[in-house]
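> Structure here, sequence nowhere to be found:
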């Protein structure tokens, strides 16, 4: 798998079980929506929760009291709600009129439910269910969890919650499904001196005189359980104002200045979204709360009014942070704030339509980053985002954007690049089809019509179609209700009367099913040949298009379409000859298509190298950053074949070194931000490719250890090169630095670096270190995954051999996909059998898509090594020097 310019809001990649894609026709538009999936009985619904939580931070337990106002809709002898790892001391049900009832209590941890059974059926009406219970505080990011972290004053512990998708039930007995919206009043009794943060501002705080303080928060708006939030710790908070809303950032004490950029950015984004959505942000405050540590599932979470973000994606530490980090902080904040509308104010009815939250927020963040920071030129990142989706969408184990979800585990696996990146790409394509103004009008109508409610995808499409006056629904259904990627085969006639006539034939791009009968899509197409762009919609598998101009034609001009383009050889030759004249976004789009088509055997794999040679040294920095990633990916296919790899590396270094010479090691006054990003990309790529000059200079700067030789913006890249090529003595030195470091953000970086050595013996040492308590509870899983980058077989075998220990260090939401990811870059065909054996033993039948994705990717990689590299070798031999 190649590295691409993927935006940082690609948070979690996984999948479900295999989906058949053999049917040749697009699915018919649904005439009615099936009843929303539920795992709970439908006869009782909550309307309000009064919750009081008393955490014991030292013992990692919690005591809770919840009084839930509910409506019984039909006679029932029992009430069933979600609860996990809870013990109930008492339960009382009080009707609006009459005596309180005491039910029998049955807890089913397997089903994650608690059932309260009464002597006779309850009549329909309003009741209040009062529960007294205890629960657990975890050490991974599920439910209410603790994070331990080092400071100069010693080790500290803070509490945070992570409830998406289905973990509110670990802290509050609740109807823990997105369609069961209710209001919440939360009270927390916490150690005096610590700060408690929730979705709403604190309405009061009372010192109880026993070392604890009771904090009451204002009632929340109507919302889903997974959006509730609580955090407790030794925090600082900084604030600003935007459109009458108090914007805040909350960090561990002493780190507040590192969140200033996030604070200012959040204010800018909120103003932009208030305008775009046409519905003002409805809460009085919006915090972003930083936590040390990490998760294998997510980087940030959109809790309404209290976004949670791990420090590595919120803070900017001048000793290690880069321009890429700064852009990631902005992009992730923009993504999470978009959720305050798409997800929080309007929520999908069930996890089938998760993409309504994630795809839209991903698109909105990309659009907003480009608008508010045009100097970053991040519009090109949309191509990398699309490629991330297409990588998964081109194998049999893919799934539609709108997917069927039945279980909690399946819901967890729905957070993948189809949901995020394909969802975003489809929105980008449809916005280009209907126009930006019509799209925004439709979104505003959708927001007003469904505020505080739950929706399905068609609710959005109907509003867009009404605003645009174009047949959006059919195109949207083609791209969201069926899986896969259209591929347009392009045949061009002669240019006559100043226009070129194209014949477009729609096929399907797949990496693992040659000869597959293609599905059919209605494909919006924009093409350009130096003049005005021409537009059409290819329907029924065929289309023609007259394009003004007689130059080389770019199909998918501007790259808004979600499809591959396969040019005839003569057309490709014309594009290659005129490659330097194309817009940067089209250069990147053409290169991505040629790479994917070449690796799949649909054109020569060496065609990509022709485009690398045709790229000017002064091309857009992001083009060269993408090339650097692609060359690293090609290099990985040669792993274990030193002689052939050396020949490829000589070519790759010869292409990248002159570009790096233009950029230089040190920043120049006034240089563009994309150049800063390219500098670190090239240091890392050339170091990975074994460039002696870059390795030597990195070691020199590391040895010098002064701010001139090792400025913050280069530190991670330089240390990455040093760690990759470390010997035992260097590894020991890095290890000593990690153990003594007191700043969590820097400490975490150092442990990941220890896991990046290409020496197998050092990689083994990192794996063994990961199973100890030393790195911290949430770093161990990341260390094992980092080892897997260069040693996938070693990491997978180690993790499986120590599965019980590793499971304790992986958030439970991620386990079914964590292990397959370790093996994803293996080149050993035997790994496919190992993955199947693992899944058969440990993964539920309906939750194996991550395993199937990994198996498909390994099979593909083995095929590339065997069938595509010979053409690369032949090209290299022909182009010596």
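Structure received. It should be emphasised that the depicted structure is a prediction, and the values quoted were computed from it without experimental measurement.
> Please count neighbours and contacts with C-alpha atoms only from this point.
OK.
> gap between residue 507 and residue 563?
For residue 507, the distance to residue 563 under the criterion CA to CA, to the nearest Å works out to 10 Å.
> joint contacts of these two?
With CA atoms under 8 Å, 6 or more residues apart in numbering applied, the overlap between the contact sets of residue 507 and residue 563 consists of 486-488.
> In CSV, list those residues along with secondary structure, neighbour count and distance to residue 163.
Rendered in CSV, the data for the shared contacts of residue 507 and residue 563 read as follows (DSSP: H, G, I helix; E, B strand; the rest coil; neighbours: other CA atoms under 10 Å; distance: CA to CA, whole Å):
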residue, secondary structure, neighbour count, distance to residue 163
486, strand, 25, 36
487, strand, 23, 39
488, strand, 26, 42
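> Let's have those residues in a markdown table, adding distance to residue 309.
Putting the shared contacts of residue 507 and residue 563 into a markdown table (distance: CA to CA, whole Å) gives the following:
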| residue | distance to residue 309 |
| --- | --- |
| 486 | 36 |
| 487 | 38 |
| 488 | 41 |
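> What is the nearest of those residues to residue 815?
Proximity of the shared contacts of residue 507 and residue 563 to residue 815, judged by CA to CA, is greatest for residue 486, which lies at 32.5 Å.
> Leaving out the residues flanking it, which one is nearest to residue 175?
The shortest distance from residue 175 to any residue other than its chain neighbours is 5.3 Å, reached at residue 81 (CA to CA, 6 or more residues apart in numbering).
> how many neighbours does the one you found have?
For residue 81, the neighbour count with other CA atoms under 10 Å is 22.
> Same question for residue 394.
Other residues within reach of residue 394 by the criterion other CA under 10 Å amount to 23.
> That one contacts residue 512, correct?
Yes. With contact defined as CA atoms under 8 Å, residue 394 and residue 512 form a contacting pair (7.5 Å).
> ok, now which ones touch the closest residue to residue 512 other than its chain neighbours?
Distances taken as CA to CA, 6+ apart put residue 395 closest to residue 512, at 5.7 Å, once the chain neighbours are dropped. Under the criterion of CA under 8 Å, 6+ apart, the contact partners of residue 395 comprise 484, 510-513, 853, 856.
> In addition, the following structure is provided for comparison:
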């Protein structure tokens, strides 16, 4: 996640609560996360307790077992693994699994040490040691000297009395037990109710470093091997794994009726792509004789209700699209996709057995919105893209994670577009990925896409990489690359790359080489090699603002920083200069692409023009500024284009969204005046398209965050009420007084915008509309007639305008629903109440897994923080319970960093900055895990917010009063 993700619409608090909520769900889900909780399980009888490092481990800190990276002396060839998850508690009240594993490995360099990853496993003693070593040819191996568990670096250490021989293969056998915990990482349990009966699912999430929690393994992406899996499971349950099941044999042991399912060996693959599930789920499948067996698995009731049908209908076509796109046949015989009640990521691309949150795979036309439907299509597309790019060919180390996830994020829009061409989803990548990641990448505390290998070592450092830079910036720069190479050349380069490196590992430079070869064959002209052009985009953080002076023809670039007084946290070998491809139009006529190679250049064709628009379709990863005269001409065009001809607009819709987003952010960076940005919203009373409105809503959300507690708030509300009322009336008209739903995909989104902002700003009739719908539902709970598209905005506004009765009804509906999409909408809406005591109660509920699933705890807290009433409550809650949250919910969780971001984004006073800095000091011992960067960014953003408010408060107030 991609998640993430990463990559879909990112929520920005405050202004349009319902729209922001849906976007937040998407963004936090695609960021493909893992909620890692500390497993403080007490050993059960017969377990071996890991000896402490001080009593059994040599003390020098530079020993191989004290380093996080495996030595290069051993290479795994294949594993033979048998696991038996218990779906009932044992005599100690615990869920456990037992198993054994044989790993066959080849010695590459002479060594007397076997290091293999193991985390939270308890081993059976074998001849006085934790493992047994043998050879594959029957000869005698060196005797084991000692074995121990190195807890900090997560190793099973096997020291030998002699050396292993290079070129020779050995096998290491272990027997072990682990807890089938509810920590959402490794081999874990998911729970749900079927009627009144509690059901347990044993499932997995290995990425990035949790395969070692299921069995001992060489848990690094370059350590590819073949896996022979066997699962022992309760009679009547179904076992799934990466490979197709070969046979299931029933047997009885100690009076317990069990089944043993064996699976086909996997292809050669990385440990993080392993998956296995035991459940009593039902499934639907493609017909017999289909080229690839596709099965959709979920809770029996969900399958019976047809919630898997959409995924089944779209998986095959999307797979076929990628086969054409990559010019490569899908390498497996089957594709299982399974929806899990508890899953921290949006989805996970396990080869042959893709795991999903229920909301990312299941679609119920009665409860799922068109946004939910798009989410399902794009997530399926993202995961299927990985079957080749990531699974067949895998990054050598996690420092190049961006290549896997950024690529899958980009092409997920291509796959979804092929599956649903009417949606025009390819344009939405600008709103969902490009604009949101600009906000992060314009901070001095941002980071490059690719690190050096040496910088990424620990599991927490690896987890930090699963962020919006990796997913969304990765997607944006690859989209830019595809654009200037052309899509056919880009695709041919990918095909060549995949063919050469199938079943092996690469670094990003390998892809550049293949794209360069294809580019040379195609005869394309570029200003430098693909390697030189792209390294500037991936090895230095940030992006440029390109300034075009239409009076002189001068074009220049400069590193864009949201806070111009900040200093980048990292130096750059390229002095923060980029090779910038500029697509542009002069007087409405498209011009040849121009490359900006240096910090400044003179471009004669830019002179003597009526108006210039650069970065057409926003295919370039940069912002654009103009001289004041050109800005004035563009603002005039926005108004005149709508007045003169509403059908054929002069500025394309995607660039109307860009103009709004660029000006607001240029203003925050003090490059243009804030009033220029506000003036770009004046034409919105005539705008009916989704993308410009969504861009404006997202940017105005910052104004709400900064001014919702000041005297600016009232005049801002009044101005926005005037702007949105025509949009509200437009949708009221085309939907026959809200009886119908608009036909176009993006119109359905913009209808939600219209209702949300109208209710937010007090447009007459809006509150009565939403409250009336909610009241009808309260009067007849068995018959919810609110359209799925409108549920979030209706629920939120009704609960915000109501009291305890409305909140309790929403909570009851949330607690009772078995539909994940409906639960998400209600979980968000409950945060909208204005009653502090209800919000505090909800905060307490958020950390009770019997009320809020662990996968959703972060979401609930962030939602509450986005409510102006709830923000100080959530901040106090986080500070008071930080140690508990950190330990129970896992400092390595990717969504954990979002908790810090979400709770602090309204901070704009010196007092709040001091609180934030004090919070950092007070919890320095506990630490912040994968939220370290998020905390630094929160401090940086708070300082910038303080300055911005001080400089703009009076100016903005005056503008809104006069507008």
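In hand now; what should we look at? This structure is a prediction, so every number in the text was calculated from the model and none was measured.
> Let me see the TM-score of these two.
Here the TM-score for the pair of chains, by TM-score structural alignment, normalised by the length of the first structure, is 0.92; 848 aligned residues with a CA RMSD of 2.5 Å.
> To which secondary structure element is residue 283 of the second structure assigned?
Residue 283 of the second structure is part of strand 282-285 when elements are defined by DSSP states H and E.
> Packing partners of the helix or strand following that strand?
Scanning forward in sequence from strand 282-285 of the second structure by DSSP H and E, the next helix or strand is strand 293-298. Using 3 or more CA pairs under 8 Å, 6 or more residues apart in numbering; DSSP states H and E as the contact criterion, the elements in contact with strand 293-298 of the second structure are strand 282-285, helix 309-326, strand 334-340.
> Run through who's touching the first one.
So the one you mean is strand 282-285 of the second structure. 293-300, 303, 308-309, 312.
> in stretch 693-704 of the first structure, what counts as buried?
Within stretch 693-704 of the first structure, the residues that count as buried by 16 or more other CA atoms under 10 Å are 694-695, 697-699, 701-702.
> SS state for residue 121 of the first structure?
The three-state label for residue 121 of the first structure, taken from DSSP: H, G, I helix; E, B strand; the rest coil, comes out as strand.
> Enumerate every residue touching the closest residue to residue 14 of the first structure other than its chain neighbours.
Closest residue to residue 14 of the first structure apart from its sequence neighbours, by CA to CA, 6+ apart: residue 416 at 4.7 Å. Under the criterion of CA under 8 Å, 6+ apart, the neighbours of residue 416 of the first structure are 11-15.
> How about residue 567 of the first structure?
Neighbour list for residue 567 of the first structure: 489-491 [criterion: CA under 8 Å, 6+ apart].
> any idea where the strands of the stretch 751-900 of the second structure begin and end?
Counting by DSSP state E, counting those that start in this stretch, the stretch 751-900 of the second structure yields no residue ranges for strands.
> Quickly note the distance from residue 541 of the first structure to residue 519 of the first structure.
On the measure of CA to CA, residue 541 of the first structure and residue 519 of the first structure end up 9 Å apart.
> and those two? which has more neighbours close in?
Under the criterion of other CA under 10 Å, the comparison of residue 541 of the first structure against residue 519 puts residue 519 first, with 22 against 17.
> The residue mapped onto that one from the second structure and residue 758 of the second structure: what is the separation?
For residue 519 of the first structure, the equivalent position in the second structure is taken to be residue 576, counting by TM-score structural alignment. From residue 576 of the second structure across to residue 758 of the second structure, the span is 43 Å (CA to CA).
> ditto for residue 459 of the second structure
Using CA to CA, we find residue 459 of the second structure at a distance of 46 Å from residue 758 of the second structure.
> more neighbours, those two?
Neighbour tally, residue 459 of the second structure and residue 758, criterion other CA under 10 Å: the higher count belongs to residue 758, 27 against 17.
> tell me the contacts of the more buried one?
Contact criterion CA under 8 Å, 6+ apart gives 721, 724-725, 728, 766 as the residues in contact with residue 758 of the second structure.
> again, but for residue 260 of the second structure
By CA under 8 Å, 6+ apart, the contact set of residue 260 of the second structure is 230-233, 248-251.
> and it, which of the three is it?
Going by three-state DSSP, the secondary structure assigned to residue 260 of the second structure is strand.
> if I line the two up, what does it land on in the first structure?
By TM-score structural alignment, residue 260 of the second structure lines up with residue 214 in the first structure.
> Distance-wise, check that match relative to residue 194 of the first structure.
Per CA to CA, residue 214 of the first structure is found 11 Å from residue 194 of the first structure.
> mean shift between the longest helix anywhere in the second structure and the first structure?
Criterion DSSP state H: the longest helix present in the second structure is helix 932-962. Comparison of helix 932-962 of the second structure with the first structure after fitting gives an average deviation of 2.1 Å (mean CA distance after the TM-score superposition for the first structure).
> how about the aligned residue in the first structure for residue 484 of the second structure, what does it touch?
Under the alignment defined by TM-score structural alignment, residue 484 of the second structure is paired with residue 433 of the first structure. Contacts for residue 433 of the first structure were tallied using CA under 8 Å, 6+ apart; they are residue 524.
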